[in-house]
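# below: sequence and its predicted model.
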Amino acid sequence: MLNFDFYNPTRILFGKDRLQGIDRYIPADATVLITYGGGSAKKSGLIDKVKAVLGKRKISEFGGIEPNPRYETLIKAVETVQKEKIDFLLAVGGGSVIDGTKFVALASYYKGNSRDLLNYAFKPIPLDVVGKAVPFGTILTLPATGSEMNSGAVISYEHGKFIVISQLAFPRFSILDPTLTFTLPRNQVANGVIDAFVHTMEQYLTYPVGGRLQDHIAEGILQTLIEIGFTTVAEPENYEARANLVWCATLALNGIVGAGVPQDWATHFIGHELTSLFGIDHGQTLAIVLPAVLEIRREQKRAKLLQYAERVWHMGDGGEEEKIDSAIEKTREFFESLGVKTHLSQYGIGADKIPVIIEQLKAHGMTALSETQDLTLDISRKILERAL
């Protein structure tokens, strides 16, 4: 097992009817900015319920944080924080709203050009760069990204998606009430299942380092998602299935699975370019890219692919190649069972677009990806060709 540091201060309030918890964990004299997305939280009455719990606290609202939250939108929220002297943020929404709120929390106290906060790639922003952030909590309405219990965010700017990480970006608390996700559209639930699945795979399907507990936790998450994935898409008010999805999505990226083991993230980085260039949903890009990554990188990932085949898909018979082939095909079939396409061509993207994608990867410094940093642009091209 590799050396690691683990830190996660987020308090989780899980289950039905947990909104009252925010009254305990937001200071009584706080000036609160509620952030949310396209308006569903408002139309559903959730924002009004939140405001009722907040009681006599001074409250402002900032709506319109879009999927793949844009820097330009978030800067307007920063201006609101500074103008209204906001001292607590409350994100109501899914990963995009929470990610955007994290950036607002960091940028509101930053003295320089806040665009500089997008330049740290996969490295945490040093504390001497941003020494203070606005504290915030979250009310999760879309299980997918795990942002409700980690310190990372993905922010869109110009034609790229940028990762922002800071230990100041952990939520103080997160409300995880599965019933708040019942009204989600079917495609968003499917995307969430895939996002949680691939988050786990990025940290699990690399190479063995003796992280037995991490492996078993990852396998448990993957098996649970396989068991409940179709059910929670088809039966949106099945509480048991949806509760398991919510908790899987949180655990998939709260630091536990990736502690002390190698991590890949090539699928995500390639997928980000597909979203930026063609507007394909994040979860859909992962369903396109992951099977192709596993096929092209099967030799580098052989040991863990066999473990994945045997422990997650319960393949006991056949030779190594047959098991690997079957495990990759089972993965693709699982995504497709959720109603998600798994080929670029199904989105009208042909081979003529691959050079454009490669140029974007190059422009964003994605020239040496994977857990071994040997996934070159030529290999990314092969992955995209296989994904056609």
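Received it, and whenever you're ready, just let me know what you need.
# contacts and neighbour counts: CA atoms only from here.
OK.
# got the contact list for the closest residue in space to residue 4 that isn't next to it in sequence?
Spatial nearest neighbour of residue 4, excluding adjacent residues (Cα to Cα, 6 or more residues apart in numbering): residue 260 at 5.2 Å. Residue 260 makes contact with 1-4, 211 under the criterion Cα atoms under 8 Å, 6 or more residues apart in numbering.
# strands of the stretch 251-388 of the chain, start to end?
Here the stretch 251-388 of the chain has no strands by DSSP state E, counting those that start in this stretch.
# the stretch 101-250 of the chain now?
Per DSSP E, counting those that start in this stretch, the stretch 101-250 of the chain carries strands over the ranges 136-140, 152-157, 160-165, 173-176.
# to residue 339, which of the ones you listed lies closest?
strand 136-140 (23.5 Å; Cα to Cα).
# show me how far the closest one is from its chain's centre.
15 Å (Cα atoms, centre = their mean, to the nearest Å).
# what's that strand packed up against?
strand 88-93, helix 95-107, strand 173-176 (3 or more Cα pairs under 8 Å, 6 or more residues apart in numbering; DSSP states H and E).
# if you compare these, which one is most tucked away?
Stretch with highest mean neighbour count among these: helix 95-107 (a mean of 28; mean count of other Cα atoms under 10 Å).
# and the angle for that one with strand 88-93?
160 degrees (axes from the mean of the first three to the mean of the last three Cα atoms, to 10 degrees).
# now helix 95-107 against strand 136-140, angle please.
180 degrees.
# can you list contacts of helix 95-107?
Contact partners of helix 95-107, identified using Cα under 8 Å, 6+ apart, comprise 35-37, 65-70, 74-75, 77-78, 89, 91-92, 114, 117, 130, 132-136, 138, 142-148, 152-155, 164, 168-170.
# quick one: buried ones out of those?
The neighbour count (16 or more other Cα atoms under 10 Å) marks 35-37, 65, 67-70, 74-75, 77-78, 89, 91-92, 114, 117, 130, 132-136, 138, 142-148, 152-155, 164, 168-170 as buried among those.
# helices - which of those land there?
Among the buried ones among the contacts of helix 95-107, the members found in helices (DSSP state H) are 74-75, 77-78.
# dump the residues you listed into JSON lines; add distance to residue 269 as well.
JSON lines is the format used below for those (distance: Cα to Cα, whole Å):
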{"residue": "74", "distance to residue 269": "22"}
{"residue": "75", "distance to residue 269": "24"}
{"residue": "77", "distance to residue 269": "27"}
{"residue": "78", "distance to residue 269": "27"}
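# alright, now check it against this:
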Amino acid sequence: MQFTYSNPTQIHFGQGQIAAIADVIPAQSKVLVIYGGGSIKKNGVYDQVTDALKNHTWLDFAGVEPNPTKETLDKAVAIAKQEQIDFILAVGGGSVIDGSKYVAAAAKYDGDGWDILTGKYTIESALPIGAILTLPATGSESNPAAVITKAETQDKLPFMHPSVRPVFAVLDPDAMKTLPERQLVNGIADAWVHTCEQYITRPTNAAVQDGYAETLLRNLKTLGEQFAVRDNDAWRANLMWSANQALSGLIGQGVPQDWATHMIGHELTALWHVDHARSLTIIQPSLLRNQIDYKRAKLEQMGRNVFGFANSDDLAERTIDAIEAFYKQLGLETKLTEHTGNKETAINAVIDQLTKHGLTSLGENQSITLEKSREILENAIG
């Protein structure tokens, strides 16, 4: 329980809040609006943004893909530099917001933006960012982290810096109304695993963090169970806020964090374009079983406080089974079958990538060696 915590992102939550950007983006700023495949032009969000920015000078950049690539984002960086952009407005889900963070930082750097991901360049400053969230999942709208893919080399790497934390975020649940079922399910899974990465480690007596994490997990479990009747304001609002709080920074303060599921899962996405959330549900159950000796106490706590299980000698094992059953109930994969080639070739491909990226000791105990990663993949890959 030793930490310094600050989250200065201003949140505008609720219906109609997109209009707030008219006042929170400085009037003199030249704005670059960054978005994805164009769904915001079909659901009314783009029209609301246009109306709110009617007194601003602004340009837009479309086409940021799921798991945003350096190759696409560098085009936006060039525009930001050429047009002397003062402010970035990300309109979309985690991929768009992550990509906008890359643009904001790379626009203030004379070299190749990928240097940020490899550590060759340490961010000194970035353009200010605002976010309008349309897909609740990653919490990127109020945290300082991003994950970017270099398609040319199939590398997917994270970076983190305070200067790319959005200065404000608009969370209007109405923006979710037209989202496909697959994306909503992914959002639940992403928020769930984000919470688990900060919770299923070892006991620390951090009562607030544990209690808040358990509340988020119970909320997400309930939202999953209510998925068939999801078309209502309360369901959308609770998912949007739960996903934000899962990775806003609070529940991870002063406690050990894991993130091995993410590090291994990133390689599945980079190699075979597996949806980010589904890469997590594929890896996590196998990882938890592999690391159960370290995680038994917290798994038992989760079993009691999230799933309502009674104490038993196999409580940790039953909790992992329940997590996997939750994913399957939502139609999420828990085995990788999308790889090319045979199982051994697929495992070797992931191990090669982990080695290349220096991810040879993962988890809160650094106990997931390459050998352990191979064991996890043996169970996670079909």
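Nice, thanks for sending it over. From a predicted model like this one, the values you see are computed outputs, not experimental measurements.
# ok so, going back, can you redo the strands of the stretch 101-250 of structure 1 as JSON lines with distance to residue 233 of structure 1?
Formatted as JSON lines, those follow (distance: least, Cα to Cα, whole Å):
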{"stretch": "strand 136-140", "distance to residue 233 of structure 1": "18"}
{"stretch": "strand 152-157", "distance to residue 233 of structure 1": "25"}
{"stretch": "strand 160-165", "distance to residue 233 of structure 1": "28"}
{"stretch": "strand 173-176", "distance to residue 233 of structure 1": "18"}
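# of those, which is nearest residue 215 of structure 1?
strand 152-157 (22.4 Å).
# can you get me a residue count around residue 124 of structure 2?
By other Cα atoms under 10 Å, the residues close to residue 124 of structure 2 number 11.
# same question but for residue 233 of structure 1, I mixed them up
26.
# ok, it - contacts?
Going by Cα under 8 Å, 6+ apart, residue 233 of structure 1 touches 186, 189-190, 338.
# I'd like to know which of those residues is nearest to residue 243 of structure 1.
residue 189 (12.4 Å).
# that closest one -> structure 2?
Counting by TM-score structural alignment, residue 189 of structure 1 corresponds to residue 184 in structure 2.
# so its match versus residue 134 of structure 2, what's the distance?
11 Å (Cα to Cα, to the nearest Å).
# wait, residue 38 of structure 2 touches residue 64, no?
No - assessed by Cα atoms under 8 Å, residue 38 of structure 2 is found out of contact with residue 64, at 9.6 Å.
# and the helices in structure 1?
According to DSSP H, the helices that structure 1 contains are 21-25, 40-43, 46-54, 71-84, 95-107, 186-204, 212-234, 239-252, 266-278, 282-296, 302-311, 320-337, 354-363, 377-387.
# quick check: which of the ones you listed is buried the most?
Of all the helices of structure 1, helix 95-107 has the most neighbours on average by mean count of other Cα under 10 Å, namely a mean of 28.
# thinking again about what came up before, so for residue 299 of structure 1, which of the helices and strands packed on strand 136-140 of structure 1 sits nearest?
Within these, the stretch nearest residue 299 of structure 1 is helix 95-107; the backing value is 33.5 Å (Cα to Cα).
# check the fit of that closest one onto structure 2 and give the mean distance.
Compared with structure 2 after fitting, helix 95-107 of structure 1 deviates on average by 0.4 Å (mean Cα distance after the TM-score superposition for structure 1).
# got the angle between that helix and helix 71-84?
Using the same axes, to 10 degrees: helix 95-107 of structure 1 against helix 71-84 is 50 degrees.
# and helix 95-107 of structure 1, which stretch of structure 2?
Against structure 2, helix 95-107 of structure 1 falls on residues 94-106 (TM-score structural alignment).
# centroid residue for structure 1?
With distances taken as Cα atoms, centre = their mean, residue 145 lies nearest the centre of structure 1, 2.5 Å away.
# what do we get in structure 2 for that one?
Residue 145 of structure 1 maps onto residue 138 in structure 2, by TM-score structural alignment.
# name the nearest residue to its match, sequence neighbours excluded.
Per Cα to Cα, 6+ apart, closest to residue 138 of structure 2 is residue 94, 5.4 Å.
# what about the one you found, distance to residue 315 of structure 2?
Taking Cα to Cα, one finds residue 94 of structure 2 at 34 Å from residue 315 of structure 2.
# repeat that for residue 293 of structure 2.
As judged by Cα to Cα, residue 293 of structure 2 and residue 315 of structure 2 stand 13 Å apart.
# now the counterpart of residue 364 of structure 2 in structure 1. Nearest residue, chain neighbours left out?
Using TM-score structural alignment as the criterion, residue 364 of structure 2 maps onto residue 371 of structure 1. Nearest non-adjacent residue to residue 371 of structure 1, counting by Cα to Cα, 6+ apart: residue 264, 4.2 Å away.
# ok, the one you found - how many residues close by?
20.
# likewise residue 297 of structure 1?
Neighbour number of residue 297 of structure 1 under other Cα under 10 Å is 17.
# out of the helices of structure 1, nearest to residue 179 of structure 1?
It is, among the helices of structure 1 and with distance given as Cα to Cα, helix 239-252, at 7.1 Å.
# which elements pack onto that closest one?
Applying 3+ Cα pairs under 8 Å, 6+ apart, one finds that helix 239-252 of structure 1 makes contact with helix 186-204, helix 212-234.
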